[in-house]
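> Pasting the sequence and the predicted coordinates here, then a few questions.
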Amino acid sequence: MENKNEYLLALLDKLGSPLAIEDFRAIVDVLLGKSELFLGLEDLRDKLLFSIREKIYDYVKTGTLVDNSFINLWQLYKNANLPKKEELDNFIYLFEKQYRLYCYDEKEKFIFLHLTFIFKILNGDVDNSLRWFLGEHIYFHGQKYHEMDNQTQALKDFFSKISLSFDTLSEAISAALQRYFEVSKEERLGVVTWILGLYWNYGDFENHPLWKSKIYGVLLKLFEKCTLEEHIEEKMSLHFLMSHIYLNRAQTQEEFALFNEEVEQNATVFYEKWALQHPLTQAKKHSGAKHKIALLKDRIVENSPFKVEFSLLHVLLSEKEFVDKYEVYVYSMALIEKSLDDQKCIEKLEKLGVVVRQVAFESLNLYGYFQSHFTRALAIYDDMQKESIDTAILATNNFPIGSFLFAARCAPKQIFWSHGNFAYDIKGIDKRISHFHRENPYTYERFDVSILDEFHKPEEEKHKAMAKEIRKRWSEDIVVLGSIGRLVKMDNDEYISTIAQILKENPNTIYLACGSGHEESIKQKLVKYDVPMDRFFFEGFVNAHVYGYVIDVYLNTFPEPSGEAVGEFLKKGEDKFVVSLEA
């Protein structure tokens, strides 16, 4: 204790003498890295923090700006007990005013925000200033996000150091969104970019339940207030963000139906009205030799929907009768917010004879991070009219581009192809089809698709060898149970309690949860149902072709089943079994 006391007194003495900003920063870094020095020495801590505050005030007053790293002082000042400094309140007022009015350079505006936050911390407004600081970041210009990578990485480091909770973040975002219509259009359109780019991708915040329970409702109210035709960009931007937040946690058809009622119905009425008020070329049946069919996809990547669609097209386009009568197009919506199109998948489609259209991607502003859903939708719509598309098949759902295209009537005949969401019901659907067979309130034309072996068993021997190595983690008499896919589908009490019962009654079994997201929520349920953690393993995002050979029995998720993953698993061999459970 005596040594700590002497050390801190020496630092206090240094702070009382003239210091170059570099030497001052070095002292601050020492204190930030050794906060345990203050234990039992709170009075001395406050004297040091008082001196640091005075030093920063003097630097700024004489024209020396402190850099963004000083936001980390929040860790030291959160428990400080200092009197307010009136002169700092004046600084805060001036900096915040300058921040609000500044519109020339986003990086400089960023600096004003950080300086204001630093002074608020120094003057004791710790908790409120943190929420304000977090909330303000959603309003930076979306086009400038890519230019600020270093700053956003520094912010994520700050979040880690202060152990930022999602409760605090959700309060900050919810409060900041209250002034959504008070900011410029560019700032409104930046909301999606900054929320997904900065906050969604931080730590374990991806798919956190509070996105849906606390933030979705606030976004929905803003979405409903976008009623003017000039709000089309904001409407589609919020539509995409809500789809991302809500549907990443949705498990049931009832949840899909609620999203359809709250968002899709509202959106497509707006999109239809916009299309009627603007001179879009009306879709007409053309008199060409072949009937043109366009498959509309969010992006072209080798995911489960692609494997189903490609397998079906492979069969159809090998039939001369079909080829003589039909021409097939595939349009990518270029949702680069999720991922880029896969060139190998595009080449596979083209080898089949499919015409792949990437006009949405060609419409993007590749020098910016924010991308317009509206611009992409119009690019696809116009190209479909130019190509005289007869039938459009929407092979995705709940994205604004697809909903806009159907509401605006992009083709004479419009078909929705469900890959699992049977509650999607928007303006412009003439017919519904699906390769799934399940009860729902709408009329679907059913068909079966046999997935090509090239998707089920690529590099079969290599994957079997990799699976054999993984199986060495357990003894040979162990039966490996598991499931593959988004963990949201297993994150419910009914499924986890059933797994608990199976493991209890079968001591020679283990369970592998193969997928990402929701880990903490599932762990809480595992504790609740007394599932031993040495028999339940989170494998993370896995190669399904490898783990299809690792797992012996696939325990299908419920109430929302696993989808194409089950079929892929069964193709791994005759010794593979799927058990479909019921609540």
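That came in fine, so what should we check first?
> okay, CA-based contacts and neighbour counts for the rest of this
Will do.
> Could you confirm Ile510 falls within a strand?
Yes: in this structure, Ile510 lies within a strand as judged by DSSP: H, G, I helix; E, B strand; the rest coil.
> list the contacts for it?
478-481, 503, 535-537 (CA atoms under 8 Å, 6 or more residues apart in numbering).
> Show me how to select, in PyMOL, the buried members of these.
Those of these that count as buried under 16 or more other CA atoms under 10 Å are selected in PyMOL with:
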select buried, resi 479+480+481+503+536
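> Turn the contacts of Ile510 into CSV, columns for distance to Gln385.
CSV is the format used below for the contacts of Ile510 (distance: CA to CA, whole Å):
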residue, distance to Gln385
Ile478, 59
Val479, 56
Val480, 53
Leu481, 50
Leu503, 57
Arg535, 57
Phe536, 53
Phe537, 51
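> So which of the contacts of Ile510 are in helices?
Among those, the members falling in helices (DSSP state H) are Leu503.
> Okay, and which of the contacts of Ile510 map to strands?
Counting by DSSP state E, the part of the contacts of Ile510 found in strands is 479-481, 536-537.
> rewinding a little: now, among the contacts of Ile510, which is nearest to Leu12?
Nearest to Leu12 among the contacts of Ile510, counting by CA to CA, is Phe537 at 50.8 Å.
> Setting aside sequence neighbours, what's the nearest residue to that closest one?
In space, and not counting its chain neighbours, Phe537 is closest to Leu512: 4.9 Å by CA to CA, 6 or more residues apart in numbering.
> burial count for the one you found?
Per other CA atoms under 10 Å, the neighbour tally for Leu512 reads 20.
> Can you tell me how far it is from Ile499?
Distance, Leu512 to Ile499, by CA to CA, to the nearest Å: 11 Å.
> now Leu164
Going from Leu164 to Ile499 by CA to CA gives 33 Å.
> Who has more neighbours out of these two?
Ile499 (23 against 15).
> Please, which helix or strand holds that one?
Assessed by DSSP states H and E, Ile499 sits inside helix 493-505.
> From the chain's centre, how far out is that helix? Work that out for me.
30 Å (CA atoms, centre = their mean, to the nearest Å).
> returning to what we had before: show me which of the contacts of Ile510 is closest to Phe374.
Phe537 (42.9 Å).
> Now do the same contact list for Gln277.
Under the criterion of CA under 8 Å, 6+ apart, Gln277 has no contact partners.
> right, I mislabeled it, should have said Phe406
Counting by CA under 8 Å, 6+ apart, Phe406 touches 414, 426-429.
> How are the strands of the stretch 401-550 of the chain distributed by residue range?
413-418, 431-434, 445-446, 479-484, 509-514, 536-540 (DSSP state E, counting those that start in this stretch).
> next, the one to line up against it:
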Amino acid sequence: MKQSLDIDPKKQVSTDMPLKANTPESTSSLQDSASNPADTILHSTQRCQKAMEFLHIAFASLQQDSSQAHLDSLMHELNSLTHTDITMLMQNSSGKILLCDFIALLRERIYTLLTQGSLCGVKYLSLLLFTHTKCEGIEQDMRFDVFITMAQKSLFIDTHSDVENLLFIELYIVGKILRDMCDFEKIVSEYISLISLVDINLPLSLEHANFIVGHFESLGVDISTLLNALKKQLNKQIYFAYPKPRRRSILNWQLHCFWNVSHFFNHHAWLELYELWKELLYTMFENGGIEGIDEAMYMQFFMYHMCGNNFHTQEQWARFCEDIDRVAVGHYENFAKAQGIYGVSKSKRSEKIRIGILRDRLVANSPYKVEFSLLSNLLSNKAFTDKYEIRIYAMKLLEKSVDDEKIVHSYENLGIPVIDVVSGFHTQGFYNSHLQKALAIKEALNTDNISILISPNNGYGISDFILASRSASMQIYYSHGNFVYDVPCVDTKMTHICQNKRRIIHEGYEFYGVPVKMLERFYNPPLDTQAREKIAQIRSEFPQGSVILGSIGRLTKLNSKEYWQCVVEIMQRYPQSIYLACGGGNESLISECITSCFTQEAEAQAFLQRVHFTGYIDSGIYGHIIDIWLDSFPLEQGESRIEYVAKGGLSIMMSKIPQEQRIEGIKTSLKAWQGIPNKDGSHKTQEESEQAFKLIKESQFPLLAFSSKEYVEKALALLEHFVSGDKVYLSELKDKGQKARAIGDEMREYEGILAFMDAITQS
């Protein structure tokens, strides 16, 4: 951008330097703020001055160069501004005059380009910045009506492709911005409604998606504006008036674009759309036929993803099962019977009993680590391998993520084939048919003579269809935490979350308990030189002498005021402590939750400076960075915490059961452990059992709280040992923890194989 010669050089700023910092600490607006009211005023004044300097330079350069290349560059640089900058300028008399002059000149330059037949492009949507507050003296410019009318008449007519529709959307929205220079919410709502109808697979759609994900927050588009726009498109009469591809697009843009906007991501307000989604699903089932079932199957997957990532409780999952899963499986069963595809294969059985496992996708997440460890234990047992063989059937839900080929190969190297009969349907991208996938997998299950089908899925349309159409003689639901998924096409249920019990009741439902000894390479992989250097480098980024508290997992589990009240009290007692919130989720919601623990805004802002949101991380690295894991409650982190502890980490945890009940549970487990022969064939003695009980109690109870008060007390006690450098105590506590885990691993390995074989032999 050229700079005007009459601008004071002392006031010039680099126009390619964003006004909004791009550091991890700046992801929360609270963290960008100063830590006391006086600093806040200074911070605002400085930002306003920078914005004015930016506009001075931009205005002068626009006077000198009105070419499209220069305007395109300016639109890109406008992304350095935020809606709050514009608000501050409007509150400043000089800033307001400068802003009005700049807008007037922009109008002239862009109008000239449009009259010459030039196209604006996605970047010109940055002009939305100037529509929040109307400038005095900036009236409607009716010259842009001709472009608005032309674009409006050309939108979504049969002779135009979606590439052309995208160009007309750009012209229509930019024309409205430049004509009115106000009505921000109305224009944004129109844009959301229009863009939602376009094929999301197109390259130009990707440009729009990148603009939305990258700039909606700085533009000031809030969640209510988004949801209000979507509610109009999700109205049953409006939705079904569109052709099927556009109906699918409305869902695709929610899932693959709007969901990924940082301050919309995993926001609880998405659940406001639940009833609308449900009504659409029910209407799809009512429409019936192949098309109705196909649409419903995708809609069920869509709802599972959007709702499931927001659910916190078993009660929410129970409602989803009642409203969605049970309704769906009833329709799927009727459809399968009507189409003559209900039931299992009648072909000749194979030499061994074949077990099929139905997987949504193959990636290195916690369910994979549990499943792979279980299968490794099973395949090391001759009694099992003599009778059974296992195959994985991939649903390949690319809408969630593509399969990791390393994970696919890990199964194959274990001797387990991964059956893929659905990739051929991916030529349609995000418009692939879930019904075609389900039918292809069902056919493969029948062809392969699968006798036992295990589904760790709890609500996908594809998996529910396969179960509802009866694809194996025995169909088992494997739970990784949803204990209320209950549909009639499931014959039995199992889970590794079982306290080493062969039978366990969760939420009123009976499960076969299948404990799993985790592979060491998942929980505590060896650290090479590069990993150690990475750990040291990350730790060096924090103040020297810091005690690093934190957790790893979905951020939604940290959305608990009760939890943060404890953490705040702990950290205020030890100012050298910081907190690492590791994992994906909506950071702004967690920041709001933390802020609610304070009565003074300045205190909240100061505290937030000590909370670091890392986003997705490598748990193998960060598991060695966090000094003390403060487990969340009432929702705990689960496998990620267990993985951390297996590395020798120390974790404060809130117990869900009373102390007396926990002690009795330890004694019961040790009775079973005592029955496991030692490796030399000898039997364990009563003395060994008593020593094991003492060891487990001494390793667990200093880290286990039974109330919020005790949670704080035990965390503070542990912190004191860190701060005082009491390495002997910490080493002894970690050593006891490792020995206690070894006892548990011995039991899980021995009992897990027996329990699994017990579960699959039940009729």
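Now that the structure is in, tell me what you want to look at. Predicted model, so just to flag it, every value in this text is computed and none were measured.
> what TM-score do we get after superposing?
Overlay of the two chains. TM-score (TM-score structural alignment, normalised by the length of structure 1): 0.86; 573 aligned residues with a CA RMSD of 3.6 Å.
> quick revisit: quick one: closest of the strands of the stretch 401-550 of structure 1 to Leu101 of structure 1.
Closest of the strands of the stretch 401-550 of structure 1 to Leu101 of structure 1 is strand 536-540, at 45.6 Å (criterion: CA to CA).
> relative orientation of that closest one and helix 493-505 in degrees?
Note on geometry: by axes from the mean of the first three to the mean of the last three CA atoms, to 10 degrees, strand 536-540 of structure 1 and helix 493-505 are set 120 degrees apart in direction.
> Quick check: of the ones in strands among the contacts of Ile510 of structure 1, which lies closest to Arg376 of structure 1?
Out of these, the member with the shortest distance to Arg376 of structure 1 (by CA to CA) is Phe537, at 41.6 Å.
> Dump the ones in strands among the contacts of Ile510 of structure 1 to TSV, plus distance to Gln371 of structure 1.
As requested, these are exported to TSV (distance: CA to CA, whole Å):
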residue	distance to Gln371 of structure 1
Val479	48
Val480	44
Leu481	42
Phe536	41
Phe537	39
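> Need the max-distance pair from those.
Spanning the widest gap among these are Val479 and Phe537, at 13.5 Å by CA to CA.
> Just the strands from the stretch 151-300 of structure 1, written as ranges.
291-297.
> Could you give the number of residues near the aligned partner of Trp317 of structure 2 in structure 1?
Using TM-score structural alignment, the partner of Trp317 of structure 2 in structure 1 is Phe256. Using other CA under 10 Å, Phe256 of structure 1 has 19 other residues around it.
> any idea how far Thr396 of structure 1 is from the residue nearest to Phe256 of structure 1 when sequence neighbours are not counted?
Among residues not flanking Phe256 of structure 1 along the chain, Ala423 sits closest, at 5.8 Å (CA to CA, 6+ apart). Noted for Ala423 of structure 1: a distance of 12 Å to Thr396 of structure 1, by CA to CA.
> ok, now Lys464 of structure 1?
Where Thr396 of structure 1 is concerned, Lys464 of structure 1 sits at a distance of 33 Å (CA to CA).
> Please name the residues that touch the counterpart of Thr556 of structure 2 in structure 1.
With TM-score structural alignment defining the correspondence, Thr556 of structure 2 maps onto Val488 in structure 1. Applying CA under 8 Å, 6+ apart to Val488 of structure 1 gives the contacts 248-251, 517-518.
> Just the buried ones out of those residues, please.
Applying 16+ other CA under 10 Å to the contacts of Val488 of structure 1, the neighbour count classes 248-251, 517-518 as buried.
> and which of these is nearest Asp46 of structure 1?
Among the buried ones among the contacts of Val488 of structure 1, and counting by CA to CA, the member closest to Asp46 of structure 1 is His518, at 40.7 Å.
> And that closest one, what's its match in structure 2?
Under TM-score structural alignment, His518 of structure 1 pairs with Asn586 in structure 2.
> Verify the contact between its match and Leu555 for me.
Yes: contact criterion CA atoms under 8 Å: Asn586 of structure 2 and Leu555 qualify, at 6.8 Å.
> List the buried residues of the helix ranked longest in structure 2.
Assignment by DSSP H gives helix 727-760 as the longest helix of structure 2. The neighbour-count check on helix 727-760 of structure 2 (16+ other CA under 10 Å) flags 733-734, 736-738, 740-741, 744-756, 759-760 as buried.
> returning to that earlier point: surely the residue nearest to Phe256 of structure 1 meets Gln253?
Yes: between Ala423 of structure 1 and Gln253 there is a contact at 6.2 Å, judged by CA under 8 Å.
> What helix or strand is the nearest residue to Arg109 of structure 2 once chain neighbours are set aside located in?
Spatial nearest neighbour of Arg109 of structure 2, excluding adjacent residues (CA to CA, 6+ apart): Ser66 at 6.1 Å. Using DSSP H and E, Ser66 of structure 2 is not contained in any helix or strand.
> how near is Ser66 of structure 2 to Leu99 of structure 2?
Distance, Ser66 of structure 2 to Leu99 of structure 2, by CA to CA: 18 Å.
> Comparing those two, which residue is more hemmed in?
Neighbours were counted for Ser66 of structure 2 and for Leu99 using other CA under 10 Å; Leu99 has more, 22 against 17.
> Settle it for me: which of Ala423 and Gln253 of structure 1 has more neighbours?
Taking other CA under 10 Å, Ala423 of structure 1 and Gln253 do not tie; Ala423 has more neighbours (21 against 17).
> Would you pull up how far stretch 200-213 of structure 1 lies from the middle of the chain?
8 Å.
> oh sorry, the question was meant for stretch 256-276 of structure 1
In terms of CA atoms, centre = their mean, the centre of stretch 256-276 of structure 1 is found 22 Å from the chain centre.
> what's next to that stretch, contact-wise?
Residues outside stretch 256-276 of structure 1 that contact it (CA under 8 Å, 6+ apart) are 220, 224, 227, 229, 232, 235, 239, 246-247, 250, 398, 400, 403-404, 407-408, 421-427.
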